[in-house]
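Chemist: fold the following and give me the result.
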Amino acid sequence: MTIPMKNRLLMAALVAATALPAGAALADSYTVDPSHSFIQFKTQHLGYSWLPGQFNKFDGKLNYSADKSAADQKIVINIDTASIDTNWADRDKHLRSADFLDVEKFPTATFESTSFDGDANGGTITGDLTLHGVTKEISFPIKLIGEGKDPWGGYRVGFEGSYTLARKDFNLDQTNLGPAAENIELTLLIEAIKDQ
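Modeler: All right, here's what the predicted structure looks like:
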């Protein structure tokens, strides 16, 4: 079956598959730029307000070329869970403890894409999220922001996505924070630089 060009372009841009068929030409390799990328989250505090935060340390690689098929694309993101930052040291220490992320036992969270379903206006990306020792297939909407040359002679691509995480799905509900805090809203703002 022939994939329409606009579908191939977005599937490539959103980095869909995890394995390349034998003999396939590799898509271009990119490295996530942590200085222009953000992994943010927010949850409700007692149902009265929002409690936002982010992870300050993460890295990632993607294989991406606009003219390659979905089977040539891949993205992997690795998050240092100890880098959680909610702008309050005592709370961050508690979030790193066994009551929540248990960062000594589970120092890294990862996401690896497996497929994309959509068109040139956006779509849904699917992959495996490993967090707190649990691996679960998740799907969430994602949008290509843009791509092109930067002022320093490089080439960049950027996209954004969001996912609502249920704490119970990753055994993060051991501490009762009330019904308003059962879910965590994640936002990924990823910019990557083409490897030379």
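
Chemist: C-alpha only now, for contacts and for neighbours.
Modeler: Noted.

Chemist: helices of this protein, residue ranges please.
Modeler: For the chain, the helices defined by DSSP state H cover 5-13, 89-96.

Chemist: quick one: Asp117 and Thr126, what's the gap?
Modeler: Asp117 sits at a distance of 8 Å from Thr126 (criterion: Cα to Cα, to the nearest Å).

Chemist: neighbour count winner among those two?
Modeler: Here Asp117 and Thr126 are compared on neighbour count by other Cα atoms under 10 Å; more neighbours surround Thr126, at 20 against 16.

Chemist: so who does the more buried one touch?
Modeler: Taking Cα atoms under 8 Å, 6 or more residues apart in numbering as the contact definition, Thr126 lies against 16, 113-116, 137-140.

Chemist: out of these, which are buried?
Modeler: Burial of those was assessed by neighbour count (16 or more other Cα atoms under 10 Å); the buried members are 16, 113-116, 138-139.

Chemist: and which of those is nearest Lys57?
Modeler: Nearest to Lys57, judged by Cα to Cα, of the buried ones among the contacts of Thr126 is Ser113 at 19.8 Å.

Chemist: quick one more, to check against the first:
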Amino acid sequence: MTTAALSLPGLSVGTWTIDPTHSTVGFVVRHLVVSKVRGTFNDFTGAITVAEDGTLSVQAQIQVASIGTNNEQRDGHIKSADFFDVEHFPVATFVSTGVRAEGSNHVVEGEFTLHGITKPVELALDFAGVNPGMGNGPVAGFEATTTINRKDFGINIEMPLEGGGVVVGEKITINLEIEAGLTD
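Modeler: Sure, this is the predicted structure:
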């Protein structure tokens, strides 16, 4: 574990709960080799906990069936056993194992579980700061990104193209834009 006390100005001790109304869990994947499909997961929860010694821990859950790509047919296929198999694997989770400074930014190390398989991932984290909020207490902003390979998580569908390549790329970029409020 590489967790160390971090200097994140204004981020006080306590639990910062993710506000799903003001946050986004998004992804980008190659389609037909030449373009990209973007989507979001619309049902998620999580928290960032700041301990007395300044160390951070993060945990989050995503309801995989909440996927949206602006195409109902595609969303239905992605929910099927060909991809996420939401009937058997309805939740994806992230639990941090450490946080380290990297230049002026940070890296959150953790265990990501998707499709019943858990793998280590690293999220490049940009801390946007803390704002007093609008009468309900302070809010903090974070942006994070990571790239995973869907095959590492047992999503092995190929769908090869006649001219080479596959319909859906293997690399998935996950983008998080998080607003969290101090709840205790």
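
Chemist: just to revisit the earlier point, need the winner for burial among the helices of structure 1.
Modeler: With neighbours defined as mean count of other Cα atoms under 10 Å, those peak in mean count at helix 5-13, which reaches a mean of 23.

Chemist: so how far is Leu165 of structure 1 from Thr175 of structure 1?
Modeler: 16 Å.

Chemist: returning to what we had before: with distance to Lys149 of structure 1 added, can I get the buried ones among the contacts of Thr126 of structure 1 in TSV?
Modeler: As requested, the buried ones among the contacts of Thr126 of structure 1 are arranged in TSV below (distance: Cα to Cα, whole Å):
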residue	distance to Lys149 of structure 1
Ala16	23
Ser113	25
Thr114	27
Ser115	27
Phe116	25
Ile138	32
Ser139	30
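
Chemist: next, give me the two most distant ones among those.
Modeler: Ala16 and Ile138 (13.2 Å).

Chemist: what's the counterpart of Lys119 of structure 2 in structure 1?
Modeler: Using TM-score structural alignment, the equivalent of Lys119 of structure 2 in structure 1 is Lys136.

Chemist: residues near that match, how many?
Modeler: The number of residues packed near Lys136 of structure 1 is 14, by other Cα under 10 Å.

Chemist: show me the contacts for it.
Modeler: Lys136 of structure 1 sits next to 128-130 when contact means Cα under 8 Å, 6+ apart.

Chemist: ok, now how distant is it from Ala166 of structure 1?
Modeler: Between Lys136 of structure 1 and Ala166 of structure 1 the distance is 11 Å, computed by Cα to Cα.

Chemist: next one: Ala27 of structure 1
Modeler: Using Cα to Cα, Ala27 of structure 1 is found at 34 Å from Ala166 of structure 1.

Chemist: could you do Glu160 of structure 1 as well?
Modeler: Going from Glu160 of structure 1 to Ala166 of structure 1 by Cα to Cα gives 20 Å.

Chemist: all strands of structure 2, in order?
Modeler: 14-18, 24-31, 35-41, 44-50, 56-63, 67-68, 91-102, 105-114, 117-131, 139-149, 168-182 (DSSP state E).

Chemist: quick one on the thing from earlier: out of the contacts of Lys136 of structure 1, which are shared with structure 2?
Modeler: Counting by both residues aligned by TM-score structural alignment, their matches' Cα atoms under 8 Å, the contacts of Lys136 of structure 1 that remain in contact in structure 2 are 128-130.

Chemist: return the member of these nearest to Ala70 of structure 1.
Modeler: Relative to Ala70 of structure 1, the closest of those is Asp128; by Cα to Cα it sits at 16.9 Å.

Chemist: list the contacts for the closest residue to Pro9 of structure 2 other than its chain neighbours?
Modeler: Beyond its immediate neighbours in the sequence, the residue positioned closest to Pro9 of structure 2 (Cα to Cα, 6 or more residues apart in numbering) is Gly129, lying 6.9 Å away. With contacts taken as Cα under 8 Å, 6+ apart, Gly129 of structure 2 has the following neighbours: 8-11, 140-142.

Chemist: same check on Lys105 of structure 1?
Modeler: Residues in contact with Lys105 of structure 1, defined by Cα under 8 Å, 6+ apart, are absent; none qualify.

Chemist: now it: how far from Asp195 of structure 1?
Modeler: Shown here: Lys105 of structure 1 relative to Asp195 of structure 1, a distance of 33 Å by Cα to Cα.

Chemist: could you do Pro151 of structure 1 as well?
Modeler: With the distance defined as Cα to Cα, Pro151 of structure 1 ends up 16 Å from Asp195 of structure 1.

Chemist: and for Gln44 of structure 1?
Modeler: If you measure Gln44 of structure 1 against Asp195 of structure 1 using Cα to Cα, the figure is 39 Å.

Chemist: more neighbours: the two, which one.
Modeler: A count of neighbours by other Cα under 10 Å puts Gln44 above the other of Gln44 of structure 1 and Asp195, at 19 against 14.

Chemist: aligned counterpart of that one in structure 2, please.
Modeler: Under the alignment by TM-score structural alignment, Gln44 of structure 1 pairs with Arg30 in structure 2.

Chemist: that older thread, more neighbours: Thr175 and Leu165 of structure 1, which one.
Modeler: Neighbours were counted for Thr175 of structure 1 and for Leu165 using other Cα under 10 Å; Leu165 has more, 16 against 10.
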